[in-house]
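Novice: Here you go, sequence then predicted model.
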Amino acid sequence: MLLRNLADKLGKDLGQPVVIENKPGASGFLAFQAAKAAPADGYTLVHMDSFHIGTQPHLFNKLPYSATRDFDPITPLVRNYFFVVVPSTSKWQTMGELVAAAKARPDSVTYGSWGVASPAHLGGLMLESAAGIRMSHVPYKESAQLYSGVANGELDWAIGSAASAGSMLQAGKVRFLAAAAPTRIGGYDKVPTAAQTGGPAHWAVGGWNGLLAPKGTPKDIVQRLNEAIAKAMNAPDMQGKLAVFTYEPYTMSPAEMGKLMEQEVAAWGPLIQKSGIKLD
């Protein structure tokens, strides 16, 4: 949805069609390598999220690309935060109760994810570190199975978004216990943050995604793309479409994005190194 709407707006602004080419699989390697090898002329961009940017240098010993060295930043597009999803029948009413249960019985509280080293998994590790607790991680193959597991009581909780867990929420099978965010999330104002109900003060699980160009793309082209994309993302009609999925526009200069990417790599390093997780 995001890229299709952006492509439509950019096409009109730039006076030429913008084509989206999906290259799924291999942890994003196929798309990133194709973009890395493309001419640095502004006609090829790659969509990359902060999680891949920040975690992959630590998860893989032989990464075939470097987001910070092989690409020129254009701008982030959006950012969003996740929720703590529990079964509708869960006895917990606050984040403090979840943490207290985990402290009382180490490793007994279960949380799920859509894969090892996914945002949901690492978000759980972040909570363990922030709250001084130990829990048991249960990886699933896909998000649909994950939230069915929460709804059925197979899991005590999981990280989820309004998009990924929304259907289960509307069906009354799960609840949003808290927002894993620094402030309450728009459209879900009745859901308190984790910190507001007894959770760790600075625990938040979220991210952003943006566009990069092959290294060496002329600066005037980068700037033109930056301005056109920022205009499209901050248009009122775009903001309305994004709000449905709890996304908010998140744009900045190429230089600012470059610094943000470096910060992501630095921030994820200690947690992943402590966990010992490697994916190759």
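Specialist: Sure, I can see it.
Novice: Please count neighbours and contacts with C-alpha atoms only from this point.
Specialist: Noted.
Novice: ok, the nearest residue to residue 187 once chain neighbours are set aside - contacts?
Specialist: Spatial nearest neighbour of residue 187, excluding adjacent residues (C-alpha to C-alpha, 6 or more residues apart in numbering): residue 246 at 7.1 Å. Contact analysis of residue 246 by C-alpha atoms under 8 Å, 6 or more residues apart in numbering lists 80, 81, 162, 185, 186, 187.
Novice: Show me where the stretch 151-280 of the chain has its strands.
Specialist: Using DSSP state E, counting those that start in this stretch, the strands of the stretch 151-280 of the chain run over 157-160, 174-180, 206-214, 248-249.
Novice: In a markdown table, list those strands along with distance to residue 270 and mean neighbour count.
Specialist: Below are the strands of the stretch 151-280 of the chain laid out as a markdown table (distance: least, C-alpha to C-alpha, whole Å; neighbours: other C-alpha atoms under 10 Å):
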| stretch | distance to residue 270 | mean neighbour count |
| --- | --- | --- |
| strand 157-160 | 21 | 28 |
| strand 174-180 | 20 | 26 |
| strand 206-214 | 18 | 22 |
| strand 248-249 | 28 | 20 |
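Novice: And here is the other one:
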Amino acid sequence: MDFLRVELRRIAASILLSVMPRPRIAPSECCSILGLFDALGAHQTEWSVGSVVPKNMETSLKFIRQLCALALVMAAMLPVASNAQAFPDRPVRIVLPYPPGGGPDNVMRIVGERLSKMWGQPVIVDNRPGGNGWIGINTVKLAPPDGYTLLMVDAALFCLQPHLYQNLPYDPFKDFVAIAPVFSTNYFMVVKADSPWKSVKDLLVAAKAEDGHMTYGSSGVGSQYHLGGAMLESMTGVKMTHVPYKDTMQIFTDIIGGRIDWSFATASTANALYQAKKLKFLAIAAPHRYPTYPDVPTVMESGGPNMELRTWVGIFAPAGTAKEAADRLSSDFQKVMAEPEIQQKLNTVGLTSWSGSATDLRSALTQDYNTYGAIQNKVKIKIQ
């Protein structure tokens, strides 16, 4: 009898494993499965294999029936848990409202590769630049809230643009749910490598002499680059001309070619050209020098005002995304951003990996929304 009980336990365990992944067991299914054992027990099935197996199996059938009943009840009671454990079970798309080759794009490809290994599913980086970021943002806003389409976005698009446009086609607070922060960084003032200006003071003196003809580029009206230029103008009283671009990399091409004079930029976006000695970091808009670039002074050290221009980049999902999926995504992003290898890769290009929760990202969104609103009231960026 012992060997039979072992075999029955194995069969029951198999049934348990087969039913656990199912979202729900219908009562009719329960009845039919358990009814099968009732019928077998009622007939007290006899096996004609000699004396090895006992003729009366009523006790054994009752035993397996109880185990199967337990398995079916557990499967019916835990549909959400089994579904959450399976997420994601297909490719995850992360939309970036930026062109390929920029800082967020480079970082997302590093992080996406790590997440793909963790999930066993492809992570697709989908670049949707243009329209001041609105094309990519609306792509995610209108996507099914199932956790499989996410948005990687920076503080300017969610915290500054709402103060610039009366008819903004999205609401960062109502149309999206925060998932996790990815990184934060400060901005550098960038000029061509052979620029005659050796300091911010030199640039401001030249700008004053040119009486508004000095040009600075940005990644679009209302972008962080634009905000930095407007802040510098406001804090120094020196007038310059803003030149918006659709493609961030084109800004650097035109700086190198002498078509515009300078721009703010993150180190991650400009680092390759900096390392190739085609661009020069004139100063960093931060309270302190960045460890990766110890020879680059702060704006104030370089003869400019005491200004800071920083941003963060985070992951958001469409409003209505299931809590179980959002929690899983938040947890996994937080784990990846805390990995020493990921942190080191970001540090080498002037970024600070931010391993934070959805609550941390929501707090940053609210705080910077208020901060940028106050800055806009002072600098008064005009939408042309």
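Specialist: Here it is on my side, so go on. This structure is a prediction, so every number in the text was calculated from the model and none was measured.
Novice: Make a markdown table out of the strands of the stretch 151-280 of structure 1 and add distance to residue 13 of structure 1.
Specialist: Output for the strands of the stretch 151-280 of structure 1, formatted as a markdown table (distance: least, C-alpha to C-alpha, whole Å):
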| stretch | distance to residue 13 of structure 1 |
| --- | --- |
| strand 157-160 | 35 |
| strand 174-180 | 36 |
| strand 206-214 | 17 |
| strand 248-249 | 18 |
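Novice: If you count residues, where's the longest strand of structure 2?
Specialist: Assignment by DSSP state E gives strand 176-192 as the longest strand of structure 2.
Novice: counting contacts, what elements does that strand pack onto?
Specialist: helix 248-256, strand 262-266, strand 279-284, strand 310-318, helix 323-337, strand 352-353, helix 358-379 (3 or more C-alpha pairs under 8 Å, 6 or more residues apart in numbering; DSSP states H and E).
Novice: Disregarding flanking residues, what is the spatial nearest neighbour of the aligned partner of residue 185 of structure 1 in structure 2?
Specialist: Counting by TM-score structural alignment, residue 185 of structure 1 lines up with residue 290 in structure 2. For residue 290 of structure 2, ignoring the flanking residues on the chain, the nearest one in space by C-alpha to C-alpha, 6+ apart is residue 350 at 7.3 Å.
Novice: Now check structure 1 for the residue matching the one you found.
Specialist: Structural alignment (TM-score structural alignment) places residue 350 of structure 2 against residue 246 in structure 1.
Novice: show me where the stretch 51-200 of structure 2 has strands.
Specialist: According to DSSP E, counting those that start in this stretch, the strands that the stretch 51-200 of structure 2 contains are 92-96, 123-127, 149-154, 176-192.
Novice: thinking again about what came up before, from residue 227 of structure 2, how far out is the residue nearest to residue 290 of structure 2?
Specialist: 20 Å (C-alpha to C-alpha, to the nearest Å).
Novice: ditto for residue 312 of structure 2
Specialist: 15 Å.
Novice: do the same with residue 9 of structure 2
Specialist: Distance of residue 9 of structure 2 to residue 227 of structure 2, given as C-alpha to C-alpha: 68 Å.
Novice: can you check residue 137 of structure 2 too?
Specialist: 20 Å.
Novice: same check, this time on residue 165 of structure 2
Specialist: For residue 165 of structure 2, the distance to residue 227 of structure 2 - C-alpha to C-alpha - is 14 Å.
Novice: who's more crowded, these two?
Specialist: For residue 165 of structure 2 and residue 227, the more surrounded residue by other C-alpha atoms under 10 Å is residue 227, and the numbers stand at 23 against 12.
Novice: what's the closest non-adjacent residue to the counterpart of residue 81 of structure 1 in structure 2?
Specialist: Alignment note: residue 81 of structure 1 maps to residue 186 in structure 2; criterion TM-score structural alignment. Counting by C-alpha to C-alpha, 6+ apart, residue 310 is the residue found nearest to residue 186 of structure 2 once chain neighbours are left out, at 4.1 Å.
Novice: ditto for residue 6 of structure 1
Specialist: residue 232 (6.5 Å).
Novice: rewinding a little: isn't the match of residue 81 of structure 1 right up against residue 313?
Specialist: No: applying C-alpha atoms under 8 Å, one finds residue 186 of structure 2 not in contact with residue 313, separated by 11.6 Å.
Novice: got a list of what the match of residue 185 of structure 1 touches?
Specialist: For residue 290 of structure 2, the contact set (C-alpha under 8 Å, 6+ apart) comprises 284, 296, 350.
Novice: How about residue 153 of structure 2?
Specialist: Residue 153 of structure 2 neighbours (C-alpha under 8 Å, 6+ apart): 96, 97, 313, 314, 315, 316.
Novice: Out of the residues you listed, which are shared with structure 1?
Specialist: Of the contacts of residue 153 of structure 2, the ones still in contact in structure 1 (both residues aligned by TM-score structural alignment, their matches' C-alpha atoms under 8 Å) are 313, 314, 315, 316.
Novice: Residue 53 of structure 1 versus the residue positioned nearest the centre of structure 1, what's the distance?
Specialist: Structure 1 has residue 207 as the residue nearest its centroid, 4.0 Å off, counting by C-alpha atoms, centre = their mean. Relative to residue 53 of structure 1, residue 207 of structure 1 is positioned 11 Å away (C-alpha to C-alpha).
Novice: Done for today, thanks.
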